[in-house]
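Trainee: Only the shape, not the letters, is given here:
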């Protein structure tokens, strides 16, 4: 068993160079692996599966090719694209994962997650997350027109960027106690996540925690081969 794991691409139609970078990655780094895991924030924003823009269609095509080539694709919600639904996943022949997923590779069990639930020091974000992940909020949002959804999402993104600039760095990183609590709840000693954009392999007590990068500059992605995790660059 083998897997490639990426996160936090934040794809958006105003950055075609980033799209090209993703396409090159898929054509050069994924072949030969059994699985591709995208651990959230594939898109900078996602306002619903019915947003059939040309850019979104192009992303669908390059991901569908990965599936067609025999590689299993798995997708997880991030804090930017939590409205991705089953229709999108079906279009790329991918499976939508829950917020916490155990990847078993032989005797090795690895917890996969986006990572935002570990940032419990950021109380305002956790409150916002609880609101927008509520089914009634999602249903109400998705009932609006595409233009209304686009306007709301743009406003939320601007507010998020402004708040992020005013927060201390340590607040936006994971909380150690939360990390150890989650690892204990799932009885694992290996974890891979993104969200914080701070790539590193952390070792704390018996836990190995691998953090993936965003895609703004050099990409740090993970591979798992026979239970062994490596952090690679692209």
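Mentor: Here it is on my side, so go on. Please read these numbers as outputs of a predicted model, since none were measured by experiment. Numbering: from 1, shown residues only.
Trainee: hey, let's count contacts and neighbours off CA atoms from now on
Mentor: OK.
Trainee: Just want the most central residue of the chain.
Mentor: Taking C-alpha atoms, centre = their mean, the centroid of the chain lies closest to residue 40, which sits 1.3 Å from it.
Trainee: Could I get the contacting residues of that one?
Mentor: 7, 8, 75, 76, 77, 78, 79, 80, 81, 114, 194, 195 (C-alpha atoms under 8 Å, 6 or more residues apart in numbering).
Trainee: all helices in this structure, in order from the N-terminus.
Mentor: Using DSSP state H, the helices found in the chain span residues 16-29, 54-68, 86-91, 123-132, 135-142, 146-166, 176-185.
Trainee: ok, back up a step: go through the contacts of residue 40 and give me the one with the most neighbours.
Mentor: Sorting those by how many neighbours each has (other C-alpha atoms under 10 Å) puts residue 7 first, at 31 neighbours.
Trainee: Please report the distance of that residue from residue 191.
Mentor: According to C-alpha to C-alpha, to the nearest Å, residue 7 and residue 191 sit 14 Å apart.
Trainee: Likewise for residue 123?
Mentor: Plainly put, residue 123 is 23 Å away from residue 191 if you go by C-alpha to C-alpha.
Trainee: now do residue 56
Mentor: Residue 56 is 30 Å from residue 191, by C-alpha to C-alpha.
Trainee: Which residue of these two possesses the greater neighbour count?
Mentor: residue 191 (24 against 17).
Trainee: For that one, give me its contacts.
Mentor: Contacts for residue 191 (C-alpha under 8 Å, 6+ apart) come out as 110, 111, 112, 113, 183, 207, 208, 209, 210.
Trainee: how does it look with 10 Å?
Mentor: Contact analysis of residue 191 by C-alpha atoms under 10 Å, 6 or more residues apart in numbering lists 102-103, 109-113, 115, 179, 182-183, 201-202, 207-211, 229.
Trainee: Same check on residue 207?
Mentor: Here residue 207 is in contact with 179, 180, 183, 184, 188, 189, 190, 191 (C-alpha under 10 Å, 6+ apart).
Trainee: Would you format the residues you listed as CSV with distance to residue 127 included?
Mentor: Shown next, in CSV, are the contacts of residue 207 (distance: C-alpha to C-alpha, whole Å):
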residue, distance to residue 127
179, 19
180, 21
183, 23
184, 24
188, 27
189, 28
190, 28
191, 24
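Trainee: most surrounded residue in those?
Mentor: By neighbour count, taken as other C-alpha under 10 Å, the most surrounded of those turns out to be residue 191 (24 neighbours).
Trainee: hang on, the earlier thing: right, and the helices of the chain - which one's nearest residue 222?
Mentor: The minimum distance between residue 222 and the helices of the chain falls on helix 16-29, with 10.9 Å, by C-alpha to C-alpha.
Trainee: let's bring in a second one:
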């Protein structure tokens, strides 16, 4: 019997949330030996200001390194950790994927991505995303001191929280048109993403045939996993560690 393929996203790991780090460790320890692959679809970290600033995240790096010896672990940039780079992958044994990517899941082609690029109604955010994904901007940011980068990351998070409180749910969700367009572009029936923190399975008719959009949830209050076996694809929840 084929092993399951697992998808997670939006853990937003931070030293201040030991419960999430511990739950992630428990998940990897339990699942990695029996998984065909584990995919992390962005925002593994609450913030990542560069591969030279790993202080406080050593436990997570060790967890990933151990898991990667048992199953392939693939990681994708999110809107909080788009500066994850080659050194991080070397330290953890993980593989950094392009966004979007097409993966084969037990004979089914699926398109995977973080999901923020699909929120096209939020024009201000899309402008910000284009800026911070520009290699020139990233080079200038990484040239700053760690203290300066930390300060800028805090400012960006504060602005984001303030701004999001003023936006409608529709603007912060993915655009149906953007979903249709990207699935038609890549000729796929299955789309998997995170970012919106709204776990669900949306079924519809895609250009390539009957399709579905699988949304993996965040880990703030409980873990969220998409488990794909030969028989079914289903979302699961994990209780957070309390001690």
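Mentor: That came in fine, so what should we check first? Because the structure is a prediction, the values reported are computed rather than measured.
Trainee: Distance to residue 48 of structure 1 added to the helices of structure 1, as JSON lines?
Mentor: Formatted as JSON lines, these follow (distance: least, C-alpha to C-alpha, whole Å):
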{"stretch": "helix 16-29", "distance to residue 48 of structure 1": "20"}
{"stretch": "helix 54-68", "distance to residue 48 of structure 1": "11"}
{"stretch": "helix 86-91", "distance to residue 48 of structure 1": "9"}
{"stretch": "helix 123-132", "distance to residue 48 of structure 1": "13"}
{"stretch": "helix 135-142", "distance to residue 48 of structure 1": "7"}
{"stretch": "helix 146-166", "distance to residue 48 of structure 1": "8"}
{"stretch": "helix 176-185", "distance to residue 48 of structure 1": "30"}
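Trainee: and the residue mapped onto residue 37 of structure 1 from structure 2, how many neighbours?
Mentor: Per TM-score structural alignment, the equivalent position to residue 37 of structure 1 in structure 2 is residue 39. Neighbourhood size, residue 39 of structure 2 [other C-alpha under 10 Å]: 21.
Trainee: contacting residues for residue 39 of structure 2?
Mentor: Residues in contact with residue 39 of structure 2 (C-alpha under 10 Å, 6+ apart) are 5-9, 72-76, 94-97, 112, 226.
Trainee: Can you select the buried ones among these for me in ChimeraX?
Mentor: Buried members of the contacts of residue 39 of structure 2, defined by 16 or more other C-alpha atoms under 10 Å, are picked up in ChimeraX with:
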select :5,6,7,8,9,72,73,74,75,76,94,95,96,97,112,226
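Trainee: Closest one to residue 173 of structure 2 out of the contacts of residue 39 of structure 2, please.
Mentor: Distances from residue 173 of structure 2 to these, taken by C-alpha to C-alpha, are shortest for residue 9, at 15.8 Å.
Trainee: Can you tell me what that closest one aligns to in structure 1?
Mentor: If you follow residue 9 of structure 2 across to structure 1 using TM-score structural alignment, you land on residue 7.
Trainee: Buried ones among the contacts of residue 191 of structure 1?
Mentor: Neighbour-count burial (16+ other C-alpha under 10 Å) applied to these gives 102-103, 109-113, 115, 179, 182-183, 201, 207-211, 229.
Trainee: Of the helices of structure 1, which is nearest residue 233 of structure 1?
Mentor: helix 16-29 (10.3 Å).
Trainee: which residues sit against the closest one?
Mentor: Counting by C-alpha under 10 Å, 6+ apart, residues outside helix 16-29 of structure 1 touching it are 4, 9-13, 30-31, 36, 55, 58-59, 62-63, 65-66, 215-217, 219, 234.
Trainee: Quick one: buried ones out of those residues?
Mentor: Here, 16+ other C-alpha under 10 Å leaves 4, 9-12, 30-31, 36, 55, 59, 62-63, 66, 215, 219 buried among the contacts of helix 16-29 of structure 1.
Trainee: who wins for proximity to residue 45 of structure 1 among the helices of structure 1?
Mentor: The closest of those to residue 45 of structure 1 is helix 146-166. By C-alpha to C-alpha, the value is 7.3 Å.
Trainee: intersection of neighbour lists for residue 7 and residue 191 of structure 1?
Mentor: Contacts common to residue 7 of structure 1 and residue 191, judged by C-alpha under 10 Å, 6+ apart, are 113, 211.
Trainee: what do we get in structure 2 for residue 135 of structure 1?
Mentor: With TM-score structural alignment as the criterion, residue 135 of structure 1 pairs with residue 135.
Trainee: now that match: how far from residue 64 of structure 2?
Mentor: 27 Å.
Trainee: Return the residues in contact with residue 118 of structure 2.
Mentor: Applying C-alpha under 10 Å, 6+ apart, the residues contacting residue 118 of structure 2 are 126, 172-179, 181-182, 193, 195-196.
Trainee: which residue packs closest to it, ignoring adjacent ones?
Mentor: Closest residue in space to residue 118 of structure 2, ignoring its immediate chain neighbours: residue 174 at 4.9 Å, by C-alpha to C-alpha, 6 or more residues apart in numbering.
Trainee: which residues sit in contact with the closest residue to the residue nearest to the centre of structure 1 other than its chain neighbours?
Mentor: In space, and not counting its chain neighbours, residue 40 of structure 1 is closest to residue 78: 3.7 Å by C-alpha to C-alpha, 6+ apart. Contact analysis of residue 78 of structure 1 by C-alpha under 10 Å, 6+ apart lists 7-8, 10, 38-45, 84, 99, 113-116, 194-195.
Trainee: do residue 73 of structure 2 as well
Mentor: 6, 32, 35-40, 64-65, 67, 89, 92-96.
Trainee: Just the ones in strands from those, please.
Mentor: For the contacts of residue 73 of structure 2, the ones inside strands are 6, 37, 38, 39, 40, 95, 96, with DSSP state E as the criterion.
Trainee: My read is that the second one contacts residue 8, right?
Mentor: Spelled out, it's residue 37 of structure 2. No. Counting by C-alpha atoms under 10 Å, residue 37 of structure 2 stays clear of residue 8, with 11.3 Å between them.
Trainee: mind checking what residue 52 of structure 2 lines up with in structure 1?
Mentor: Match for residue 52 of structure 2 (TM-score structural alignment): residue 50.
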